[in-house]
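Asks: build the 3D model from these lines:
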Amino acid sequence: MSTALAGGAVLAAGTAQAEPAPTPDAVKEQVDRLNEEAEQSIERHNGFQEKRQRLQGEANRIQDEVVRGQEAMNELRTRLGAVAAEQYRTGGIDPSVRLMLDSDPGGYLAKASAQNQVLDSQAALLAQARSEQRRLDQDRAEAAATLAELDAAGTALAAEKKAIQGKLAAAQALLNRLSAADRAKVNAQDAAGRASRATARPAYDGPATGRAAAAVRFAYAQLGKPYVWGATGPAGFDCSGLTGAAWRAADVKLPRISQDQWKTGLRVARGDLQPGDLVFFYPDLHHVGLYIGEGKMIHAPRTGKNVEVLPIDVMPYVGAVRL
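Replies: This is a model prediction of the structure:
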């Protein structure tokens, strides 16, 4: 009887500890949330990466200036040393006493005039040296501050990368708990869908002209390519990487991240949207796409999906910018 009771207790404990299988809808909701959080981190990561690259360029420039400034100081010190040595050889007696003792006062006055010129030259060299030293000290301080900022940007970049990887891993772990069929439903992107989108890349023949048409044509050519976070092409893109590459094809350089792209060009009312306009989503503007007309856009959605055409109504629309 005790064995039976023990077995029943074990069975009850096992039943109590068993977790119910997650439903595809519940998993999709959690995966969507994790992917949205990951995309927010991705745009921050892109911003830190751009900042680090800029700071590295500034640090290199300032350090080159420090090297040149030190070389100039070394040359000035050499010249000042020569002047000081000459003074040591000819100095030591008060000029008025030397004039009285000199057997050739005229010759001495000529030498004194030359000596005054040397003193004037020394004063000019000293002033130049002081100015150069101040500049060198400023450059060194600026270099130290820039390198400290560069180090902080690198730390932030690594932290954002870790956060992105953690969110994507958590999303994948949720998906792995589903059956293959349910996983395909959640992703809404099975193998056949990926293959068709990868090969079906219609050319743009809409109403846009000029640079806007060039940007939209480029975006159409990227349909089916995978979302790759941090990527700006040509094999894959994240959202701002795609819009930046599209307008780069039209000889327009955009900032790297979506929040900065929002600050370019002119704001456009939703009712006035035209192909080529940048369309932005979510209150923090962490997602951007390229409007193509008829209420649709081309965008790079998220990890696990490909560049696609989607109505702009599927996400919280914030506004648009025309370049």
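
Asks: every contact and neighbour count from this point should use C-alpha atoms.
Replies: Will do.

Asks: how far does stretch 277-293 sit from its chain's centre?
Replies: 19 Å (C-alpha atoms, centre = their mean, to the nearest Å).

Asks: got a list of contacts for it?
Replies: Stretch 277-293 is contacted from outside by 39-40, 43, 212, 216, 219, 239-240, 242-243, 258-259, 262, 273-276, 297-300, 312, 315-323, using C-alpha atoms under 8 Å, 6 or more residues apart in numbering.

Asks: cool, stretch 143-150 as well?
Replies: So stretch 143-150 is contacted by 52, 55-56, 58-59, 62-63 (C-alpha under 8 Å, 6+ apart).

Asks: mind listing what's buried along that stretch?
Replies: By neighbour count with 16 or more other C-alpha atoms under 10 Å, stretch 143-150 contains the buried residues 143, 146-147, 149-150.

Asks: and if you look at stretch 56-70?
Replies: 56, 58-59, 62-63, 65-66, 69-70.

Asks: could you also give me the structure for this second sequence? I'd like to compare it with the first:
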Amino acid sequence: MAAHRKLRARSLSGNTARTAATLALAGAATATVFDGTGHAEPRLTTAQVKNKVDRLYREAEAATEKYNDAHEKASAAQHRLNTLRDETARRQTRLDTARGALGSFAAAQYRDGAIAPSWQLALSSSPDRYLDGAAYAERAGDRQARQVTRVRAQLREIEQLRGAARVEAKSVRSRQVELKRQKDTVTAKLKQARQLLDRLTPPERAEVTTGTAAAPARATRSGTGGRSAPTPAVPTRASTGRATAHTGRATAPNSRASTAVAYAYRKLGSPYVWGATGPNAFDCSGLIQAAYRSAGISLPRTTYAQINAGRRVSRSQLQPGDLVFFYSGVSHVGIYVGNGRMIHAPNPSAPVRVAPIDQMPFAGATRVA
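Replies: I've put the predicted structure just below:
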């Protein structure tokens, strides 16, 4: 019988090995392409970045106004809670005093032995003196009864105050949770916007943040810290602010509106910082609140409340000092200064500036002075 021999596997020749390796690599590359991990992220155009950044800023500003509202309500709730606690402490002091008086009366009765009045009269060496004393004791007993009634009422009041304080404390905690949620939303949106802007060259970034191309040396710096050198798209205080401010004061409906407009002009170039109300940095509604505070008028903190703070006016009736609001959610506000222009705090990439009111969707206007 012929011996059966094992067939040895033949090694691949050099050419065959190279071919197999090439096919394996090609297959891996093809698989990578089809599973979507092989594509490099396409570079966005400047216009696409601008659209995304503008959307993120709008969303961040809407969240900022909600943050401002939550902050205002949390502060009011905390103030009410502190007031309730102070009032409870005052009532507790008065209650302790009343309890001390009742304790003294009870101790006196114990010392006297609470002998029946008939026996005290029979045993008294001076009946007239006893009768006088008995009448006094009766009046003292009436006072004691009234004091007991007052103590009971004070106990009820203190318990009501403590119950109200518990409710208010719960409200404070709820407001603080909402405050953190809106703060997280704002910071996340602004972070995304910064990451998009960081991909651009300085001229491209200037084009996105100012709306026009600008030389790198004159581009507005992004971020919230410090003041930025104005670009041609941002009127300077010397060339435009003062001249228009004078015109605004001359045509404003009254001195308070003129004062508010003048304040806004003095703040040109101040940085945008969300949640800020001045005097050195502002968000959009914070600038408006500060401007009218300088004129002696107290305005609400948020755009949602500011639009209802005065008398509504149409776009054709605008006068310097009027508040102009934008977007369907009423999430942005500026102060009108005449000639179709306003002063506003745009976003973290741009300082307080003069801008045309038709650069954003107009939502309404209010006259507060």
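
Asks: middle-most residue in structure 2, spatially?
Replies: residue 68 (2.3 Å; C-alpha atoms, centre = their mean).

Asks: contact partners for the counterpart of that residue in structure 1?
Replies: Superposed on structure 1 with TM-score structural alignment, residue 68 of structure 2 falls opposite residue 46. Applying C-alpha under 8 Å, 6+ apart, we find residue 46 of structure 1 in contact with 230, 256-257.

Asks: same thing but at 10 Å, please
Replies: 52, 157, 160-161, 229-231, 238, 240-241, 256-258 (C-alpha atoms under 10 Å, 6 or more residues apart in numbering).

Asks: now residue 16 of structure 1: how far from residue 158 of structure 1?
Replies: To residue 158 of structure 1, residue 16 of structure 1 is 41 Å away according to C-alpha to C-alpha, to the nearest Å.

Asks: what's around the closest residue to residue 241 of structure 2 other than its chain neighbours, how many residues?
Replies: Nearest non-adjacent residue to residue 241 of structure 2, counting by C-alpha to C-alpha, 6 or more residues apart in numbering: residue 265, 5.7 Å away. Using other C-alpha atoms under 10 Å as the criterion, residue 265 of structure 2 is surrounded by 24 other residues.

Asks: residue 265 of structure 2 maps to what in structure 1?
Replies: Using TM-score structural alignment, residue 265 of structure 2 sits opposite residue 220 in structure 1.

Asks: so its match, which of the three states?
Replies: Put simply, residue 220 of structure 1 is helix when judged by DSSP: H, G, I helix; E, B strand; the rest coil.

Asks: repeat for the one 10 residues further on
Replies: Applying three-state DSSP to residue 230 of structure 1 yields a three-state assignment of coil.

Asks: from residue 302 of structure 2, how far off is the aligned partner of it in structure 2?
Replies: The equivalent of residue 230 of structure 1 in structure 2 is residue 275 (alignment by TM-score structural alignment). For residue 275 of structure 2, the distance to residue 302 of structure 2 equals 10 Å [C-alpha to C-alpha].

Asks: in structure 2, spot the helix with the most residues.
Replies: The single longest helix within structure 2, with elements called by DSSP state H, is helix 127-198.

Asks: that one vs structure 1, average offset?
Replies: Its aligned residues in structure 1 lie a mean 1.6 Å from helix 127-198 of structure 2 after superposition (mean C-alpha distance after the TM-score superposition for structure 1).

Asks: any idea how far that helix is from the middle of the chain?
Replies: Using C-alpha atoms, centre = their mean, the offset of helix 127-198 of structure 2 from its chain centre is 27 Å.

Asks: counting contacts, what elements does whatever helix or strand comes next after it pack onto?
Replies: Sequence-wise, the next helix or strand downstream of helix 127-198 of structure 2 (DSSP states H and E) is helix 202-210. Counting contacts by 3 or more C-alpha pairs under 10 Å, 6 or more residues apart in numbering; DSSP states H and E, helix 202-210 of structure 2 packs against helix 46-112, helix 127-198.

Asks: what's the angle from the last one to helix 46-112?
Replies: Translated: helix 127-198 of structure 2. Angle, helix 127-198 of structure 2 to helix 46-112, by axes from the mean of the first three to the mean of the last three C-alpha atoms, to 10 degrees: 170 degrees.
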